[in-house]
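A.B. asks: make a model of this:
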Amino acid sequence: MNQPKRFISWLFAGIFASFAIAACTTPQGDTSGTAQLTLVSYAVTQRAYENIIPKFAQEWEAKTGQRVEFNQSYAGSGSQTRAVIDGLEADIVALALALDTQRIEEAGLIEPGWEDELPNGSIVHKSVAALVKRDENINVEKWSDLARDDIQVVTANPKTSGGARWNFLALWGAVTQAGGSEAEALEFVEAVFKNVPVLPKDARESTDVFYHQGQGNILINYENEVILAAQQGDVKPYVIPTDYNISIDNPVTLVDVNVDKHGTREVAQAFVEFLFTPDAQREFAKVGFRPVDETVASEFAVQYPQVDNLFTVTDLGGWDAIQAKFFDDGAVFDQVLAKVGKS
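C.D. replies: Take a look at the predicted model:
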C-alpha cells in the first residue's frame, strides 16, 4: 500500500523540480517579461545615458514586446573597474579608458577580442584635453605655456587616477608627436610637474582643488567635462590646444560572464549597438563628448574645435606598453616625481 504513495510523492517531486529548473533558467533570446540590465559607467556619462536609455527601452519593447529596465551605477572609472572585479555584476561597462576594461578582461570576466565586437574598435565617444584658466587674463594657449614659471598646473595623479593618465600622455605626446625626442619630452614633463602644487587622487578631487580651494591657475581637464560644467552654470574660460592633442577614447563592452549568467546577452548586445546609432550619438554630443558617428560629428562641428594633429594611445605604443613605460612602479612618472621633489 505504501509503494503507490511513494511513487506519487516522487512523481510530484520530480514535476516540481522540473518547473523550478525551468523557472530559474531563462533561455537565450527569450523576450517575455522584463529584462534587467546593469550598466556601470563613469560619472560624467550619467546625463547622456539617462536620455539614451528611455529611447532604447522604447525601441526594444516595440521590436520584441519585452520591457527592459536598467540598474545604473556611476562613479570614477578606476573605482568602477575595481567594483566590477570585486563582484558588482555589470552586464555592460562603459569606462573612461580601455586600460580599465582590459583589467576586467584580465580578471576573467570579459572575453578577449571585445574591441572587435562593436564599431570603431568599441570606442563609443571621444574627448580631448582642455586647459581651464583661472581667469581670462592668463595667457595660455598651447602646451608649452605650462612650463612657464608664472603657471601653476592642477592635474590628478596618474598613479591613482586612470583618467589623469590622459593628461600625462597629452603632455608627452605634445613633444614626441611633433618630432621631439623622448629626452625633450621628459624635460618638458618635468618642467610642467615642477609647476604642479598638489597631486589630487582623481579628476573629481582635482576639480575641487582648482574650483573650490583656489589652487593653481590652470586645470588640465577634459573638453566634455568643461562643456558639461558650463551647461550647469559653472562657466570658466578654457582653451583646446589644437596644434597637438590626444584623442581621449572611451570604450563600451559587455561583461561576458555576467550577461551569460543573467541570460541577458541578446538585449545587452542590442543596447551597446544602439549606442552607435545617430540617436544615441547625439545625446553624447549634447553633453560634451565628441561623437564617433561622422554625420553627427558634422552636426556638432561648431562645438568642437578641429585639432590639427590628433594622436592616439596606439601612436604612443598601446596601453600595455604605456603602463609599463610610464606608470608602473619605478617607471617614467615615478622618476619625474623624484626629479621634481614630489615623490
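
A.B. asks: going forward, measure contacts between C-alpha atoms and count neighbours the same way
C.D. replies: Fine.

A.B. asks: and the gap between the one residue sitting closest to the centre of the chain and residue 252?
C.D. replies: If you average the C-alpha coordinates of the chain and look for the closest C-alpha using CA atoms, centre = their mean, you land on residue 96, 1.7 Å from that point. When CA to CA, to the nearest Å is applied, the distance between residue 96 and residue 252 equals 9 Å.

A.B. asks: ditto for residue 281
C.D. replies: Taking CA to CA as the measure, residue 281 and residue 252 are separated by 13 Å.

A.B. asks: now swap in residue 80 and tell me
C.D. replies: Computed as CA to CA, the residue 80 to residue 252 distance reads 13 Å.

A.B. asks: before we move on, what about residue 286?
C.D. replies: 19 Å.

A.B. asks: the two: which is more packed in?
C.D. replies: Set side by side, residue 286 and residue 252 show more neighbours around residue 252, with 26 against 18, by other CA atoms under 10 Å.

A.B. asks: element containing the more buried one?
C.D. replies: Secondary structure assigned from DSSP states H and E places residue 252 in strand 248-254.

A.B. asks: next, the structure of the following sequence, for comparison with the previous one:
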Amino acid sequence: MTTVRSFVFTGLAAAALAACSPQSEQKSANGSADASGKDVKLMNVSYDVARDFYKEYNPLFVKEYKAKNGGAEIDIQQSHGGSSKQALAVSNGLQADVVTMNQTSDIQLLEKKGLVKAGWTSRLPDNAVPFTSTTVFLVRKGNPKQVKDWADLAKDGVQLVIANPKTSGNGRYAFLGAYGYGMKANGGDEAKAAEFTAKMLKNAPVLENGGRAATTTFAQRNIGDVLITFENEANHVSRKLAPGQFEIVYPSYTILSENPVAVVDSVAGKKGTQAAAAEYLKYLWSEPAQELAAKFYLRPQNKTVAEKHKADFPAMETFRPEDVFGNWDAIAKKFFADGALFDKLATGSKTAK
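C.D. replies: Sure, this is the predicted structure:
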C-alpha cells in the first residue's frame, strides 16, 4: 500500500546542501596514534549520500577507539562520490583502508582485483551489511503531480531527477526498482517491464553523476517533480534540510538496498592498519552506531534499535535484486555494461556534466 508523508526549503538548507557537494573529500582532524605509538590514519571511501552519517560516526568511533586503546588517537579521512565511481577509483589506486558502499558489486570488483580478500562477507555480521535502505520518491509539498507509485513516473508531464546508473549505486537501484516493479505489474513479462522503464527514463532528461548531485538538482535548483532516491536521503532532505517543502511517497513494491562494508586488505596490509580498519567497521554494529544509523533514516540491523524506531520506517514490500535478477555479475552484464539494456532504454537521457 502506498504511503505518503509530509514534512520549507530555506536558505540555510540550501547552504547545507551546497556544503555537501558530490565527489568532495572530507577529513576528520582527530590526531592519530595506535596503542604501539605509531600514527594511524584511515581512509574510508564511500558513496556520496553516506557523507552525513560518517561525518557523525567518525568522532563516535574515535572516542571509542581512544577508550579501548589507552588514549591512542586515530585520524579518519573520507572520500565520497557515486558508489561505482568510488569503487573504480580504489581499483585504480585510491588508497582506501576501508570501503563502505551501497551495493555488493562494488566490493566484488575490488575482490576480483585482489584488493579485498575472498570471504569478506563472512568477517562481519549480516553478510557485512550494517544497515539497509530502499528506493522511494521525494515530491514537492502537496504532491502536485499526484504520484502514488512507479506507474505514475511514466506518465506524460512528470519530470524525474535520477542519478546515473552507470556511475551511481543510487541510480542503479532506482533503475532496477522500476524494472522490478514493471515485471511484477506485468506478470513477469520482461518486454513489458522494459517498455515501462523506457517510458519512465524519457521523463528523466538528465542523469546526475551521483545521488547527492541529484538531490541538489531537485531540492536546491528546484528542478523536477520527483526525485528517485534512497529512503534515508529522502528523509534527510524532507525532515532536516528542508522541513515542510517535500513529501515522501513509499511505492507499493520497491527494491531493497544493502550497504556492505569491507577492509581493503592490500592497502591496510601495506600500511599496517588492518586492526584499526577492522575495528572501524565492526563498531558499525554497536548500539550507538546503529542508533546513529536510525537517526539518519538508515534501517538498522539491530532488532532492538529497529523496533525502537519502527515509526520512522514504514513496512514495505521490497525485493533483493539478486533474488529477481541473479547475482551482481549477471545484473551488470544484462543491464549496465556498455550497450546493455540500460543504454538501449535510456536513449532520451543524457549524463550531467
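
A.B. asks: now the TM-score, please.
C.D. replies: The TM-score (TM-score structural alignment, normalised by the length of structure 1) is 0.83; 312 aligned residues with a CA RMSD of 2.2 Å.

A.B. asks: residues in contact with the counterpart of residue 128 of structure 1 in structure 2?
C.D. replies: For residue 128 of structure 1, the aligned position in structure 2 is occupied by residue 134, per TM-score structural alignment. By CA atoms under 8 Å, 6 or more residues apart in numbering, the residues touching residue 134 of structure 2 are 230, 231, 254, 255, 256, 257, 318.

A.B. asks: 7 Å - rerun?
C.D. replies: 230, 231, 255, 256, 257 (CA atoms under 7 Å, 6 or more residues apart in numbering).

A.B. asks: could these go into TSV alongside neighbour count and distance to residue 17 of structure 2?
C.D. replies: Conversion of the contacts of residue 134 of structure 2 to TSV gives the following (neighbours: other CA atoms under 10 Å; distance: CA to CA, whole Å):
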residue	neighbour count	distance to residue 17 of structure 2
230	28	16
231	24	17
255	26	26
256	19	25
257	26	23
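
A.B. asks: nearest to residue 282 of structure 2, of those?
C.D. replies: In terms of CA to CA, no member of those lies closer to residue 282 of structure 2 than residue 257, at 20.0 Å.

A.B. asks: still on that earlier bit, the match of residue 128 of structure 1 sits in which helix or strand?
C.D. replies: Counting by DSSP H and E, the element that carries residue 134 of structure 2 is strand 131-140.

A.B. asks: the very next helix or strand once past that strand aligns to what range in structure 1?
C.D. replies: The first helix or strand that comes after strand 131-140 of structure 2 along the chain, using DSSP H and E, is strand 160-163. Residues 153-156 of structure 1 are where strand 160-163 of structure 2 aligns, taking TM-score structural alignment as the criterion.

A.B. asks: and stretch 274-285 of structure 2, by the same measure?
C.D. replies: Residues 265-276 of structure 1 are the counterpart of stretch 274-285 of structure 2, counting by TM-score structural alignment.

A.B. asks: ok now the matching stretch, how far from the chain's centre?
C.D. replies: The gap between where stretch 265-276 of structure 1 is centred and where its chain is centred comes out at 17 Å by CA atoms, centre = their mean, to the nearest Å.

A.B. asks: contact partners of it?
C.D. replies: Looking at what lies outside stretch 265-276 of structure 1 - CA under 7 Å, 6+ apart - the contacts are 29, 37, 56, 91, 118, 124, 259, 280, 281.
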